[in-house]
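Novice: Sequence unavailable; structure follows:
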């Protein structure tokens, strides 16, 4: 049954074109390769990739959200398969077997807009925020027992929230006085009562919700593991395309590409031939004004593209 929450795929054509073409021209053999959609979501990128594949091409998708995996059943193409697990498992695929890897990071619109998932401060719902609702503890469960300094560190590190300390103390005080926080509205109101100043147009709870979601799902750790694995599973010439939505993600992607786009010199052997760079940075793309106007959630998106060089 189709869920009532819809999703508009961000940078759809730009991301898929980056996997298959050079300056708008398809490169030889691209359509015959095996590709990974590391975050299936509702399948927008996957369907577009399948349109580009030849009969011998293949697409492997990953997603840890059981709702997303259920939605994937609508794709009956025999060239497609999906794995119910996070894309940190990318390294389990055969070495040098992929022509391209696409990662669309963050949370999808169906997850945000479904109150039962607990991702949004705009809707009343259980304070869950797990990408995979079949395992792990929810945000509410973690906040019920976490120490003040742990809560403050998470909100500060993953939300870049300067009021992390006062928010953590307020959560602990509320827990002692009336019991643990269990709903999104309770947490949003507590943060609003604690944070007295905020950027114009931004809800006071924005940074706290982001931080707790990233932490409970270990999103940045999973991203780093997947990026590292991409060097092993991409074939020479294969493409890496990553769409990020906030500075913490983009910084990791940017630094990863930069690190591996440099020749490595052995200081102990200054006259030795340097090791060739593993990646070549190809592009940095942001949504067009038209896309942002039609889908405001795309406004912070950044697509970075790189190519696997000689091993």
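Specialist: The structure has been received and is ready for your questions. In this text the structure is predicted, and so the values were computed from the model without any measurement. Numbering: from 1, shown residues only.

Novice: For the rest of this, base every contact and every neighbour count on C-alpha atoms.
Specialist: Noted.

Novice: close enough to count as contact, residue 9 and residue 46?
Specialist: No - with contact defined as C-alpha atoms under 8 Å, residue 9 does not count as touching residue 46 (10.3 Å).

Novice: and those two? which has more neighbours close in?
Specialist: residue 46 (25 against 17; other C-alpha atoms under 10 Å).

Novice: and the more buried one, how far is that from residue 112?
Specialist: 21 Å (C-alpha to C-alpha, to the nearest Å).

Novice: got it, and residue 94?
Specialist: Distance of residue 94 to residue 112, computed by C-alpha to C-alpha: 34 Å.

Novice: okay, pairing it with this:
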């Protein structure tokens, strides 16, 4: 894949809004921005173009995405540093590449990347038949097929209900267990058909492909996405220098709730109720930069379908302290 086709296939969501929010922290020469979810490098390219003195560190667990983004960003020379890691390693990355272990900006663009959806053999899409893989780093870990073959019915029901918010999790989990008694599920097409047959006819008529929640749930479970995010958010906030900024784009409610909880906690006094003179360590260490979660406008949604479900939140660090 060439640099041109990499750029053409990836339109970053709310790129200019993200950069506007980050700008006060990263526009000075020597500033360091960590793109914790580099993907195909769309946000990174826009940031390096806009901020001429910026050094950008791009993290991605997917070695194919990392290679393509590195090719795309080669014109920026040593202003870009790629790191093959999961984003919960952000504390160590900041310690190595930041200024005195701190950075001025952090960006998360969560969820599945354009590359992972477009590469049929990765098994992320319910729209095309492929092996049931779904690993963001295909060099390590168990696949979705492994999970479906080994997890008991109760665990499958929990995964589908919790991570996919699937109303018919019980029916689908039971169907998986029945099916694997005779033949394991190995293909995405097989799973799509099983889900379709497991839910009532009326539920198939609305809400798009009935397998989308199951695929979301399995992808989250296979890649331990929420566990990684729960570790990454406090580590990211701790890595920010005072006046540093964090911007997070989420695409489903579970992620967005975690981001909201972390940012709102930092922007709220931790003083016990009734304390007359709160101590400095109880004061907020973040200030929110968005009112609630921002969404894409109609023009952005029309230009970039992936923007339809985005929820953007941002904050600035206003004092030392907080998570460590």
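Specialist: On my side now, so go ahead. Keep in mind that what you see is a predicted model, and the values were worked out from it rather than measured.

Novice: Quick TM-score on the pair, please.
Specialist: Once superposed, chain against chain, the TM-score is 0.92 (TM-score structural alignment, normalised by the length of structure 1); 304 aligned residues with a C-alpha RMSD of 1.9 Å.

Novice: before we move on, back to that, so residue 94 and residue 112 of structure 1 - more neighbours on which side?
Specialist: Counted by other C-alpha under 10 Å, residue 94 of structure 1 and residue 112 do not tie: residue 112 has more neighbours, with 19 against 11.

Novice: thought the more buried one was touching residue 120?
Specialist: Yes - at 5.6 Å, residue 112 of structure 1 counts as touching residue 120 under the criterion of C-alpha under 8 Å.

Novice: Can you tell me the element residue 17 of structure 2 falls in?
Specialist: Secondary structure from DSSP states H and E places residue 17 of structure 2 in helix 15-26.

Novice: how about residue 260 of structure 1, what's its match in structure 2?
Specialist: Aligned counterpart of residue 260 of structure 1 in structure 2: residue 266 (TM-score structural alignment).

Novice: Distance of the residue nearest to that match when sequence neighbours are not counted relative to residue 120 of structure 2?
Specialist: Leaving aside its sequence neighbours, residue 266 of structure 2 sits nearest to residue 286 (C-alpha to C-alpha, 6 or more residues apart in numbering; 5.0 Å). Distance, residue 286 of structure 2 to residue 120 of structure 2, using C-alpha to C-alpha: 41 Å.

Novice: got a list of contacts for stretch 313-322 of structure 2?
Specialist: Residues from elsewhere that reach stretch 313-322 of structure 2 (C-alpha atoms under 8 Å, 6 or more residues apart in numbering): 21, 237-238, 240-249, 259-260, 263, 266, 281, 284-290, 292-294.

Novice: center of structure 1, which residue is that?
Specialist: The C-alpha lying nearest the average C-alpha coordinate of structure 1 belongs to residue 105 (C-alpha atoms, centre = their mean; 1.8 Å).

Novice: which residue lines up with it in structure 2?
Specialist: By TM-score structural alignment, residue 105 of structure 1 lines up with residue 110.

Novice: Skipping adjacent residues, who's closest to the residue nearest to the centre of structure 1 in space?
Specialist: With sequence-adjacent residues excluded and distances taken as C-alpha to C-alpha, 6+ apart, residue 105 of structure 1 is closest to residue 244, at 5.3 Å.

Novice: now do residue 246 of structure 2
Specialist: The shortest distance from residue 246 of structure 2 to any non-neighbouring residue, by C-alpha to C-alpha, 6+ apart, is to residue 106 (4.7 Å).

Novice: wait, the one you found sits on residue 249?
Specialist: No - contact criterion C-alpha under 8 Å: residue 106 of structure 2 and residue 249 do not qualify, at 11.4 Å.

Novice: what about the strands in structure 1?
Specialist: Listed in chain order, the strands of structure 1 (DSSP state E) span 21-22, 25-26, 34-37, 58-62, 80-83, 98-104, 234-244, 279-285, 302-308.

Novice: closest one to residue 159 of structure 1 among the ones you listed?
Specialist: Residue 159 of structure 1 sits nearest to strand 234-244 of all these, at 15.2 Å, using C-alpha to C-alpha.

Novice: what sits against the counterpart of residue 288 of structure 2 in structure 1?
Specialist: In structure 1, residue 288 of structure 2 lines up with residue 281, judged by TM-score structural alignment. Going by C-alpha under 8 Å, 6+ apart, residue 281 of structure 1 touches 257, 258, 261, 304, 305, 306, 307.

Novice: let's see it at 10 Å
Specialist: 239, 240, 254, 257, 258, 260, 261, 304, 305, 306, 307, 308 (C-alpha atoms under 10 Å, 6 or more residues apart in numbering).

Novice: Report the buried members of these.
Specialist: 239, 240, 254, 257, 260, 261, 304, 305, 306, 307, 308 (16 or more other C-alpha atoms under 10 Å).

Novice: and those as a markdown table, adding distance to residue 81 of structure 1?
Specialist: As requested, these are arranged in a markdown table below (distance: C-alpha to C-alpha, whole Å):
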| residue | distance to residue 81 of structure 1 |
| --- | --- |
| 239 | 20 |
| 240 | 19 |
| 254 | 29 |
| 257 | 28 |
| 260 | 30 |
| 261 | 31 |
| 304 | 25 |
| 305 | 24 |
| 306 | 25 |
| 307 | 24 |
| 308 | 24 |
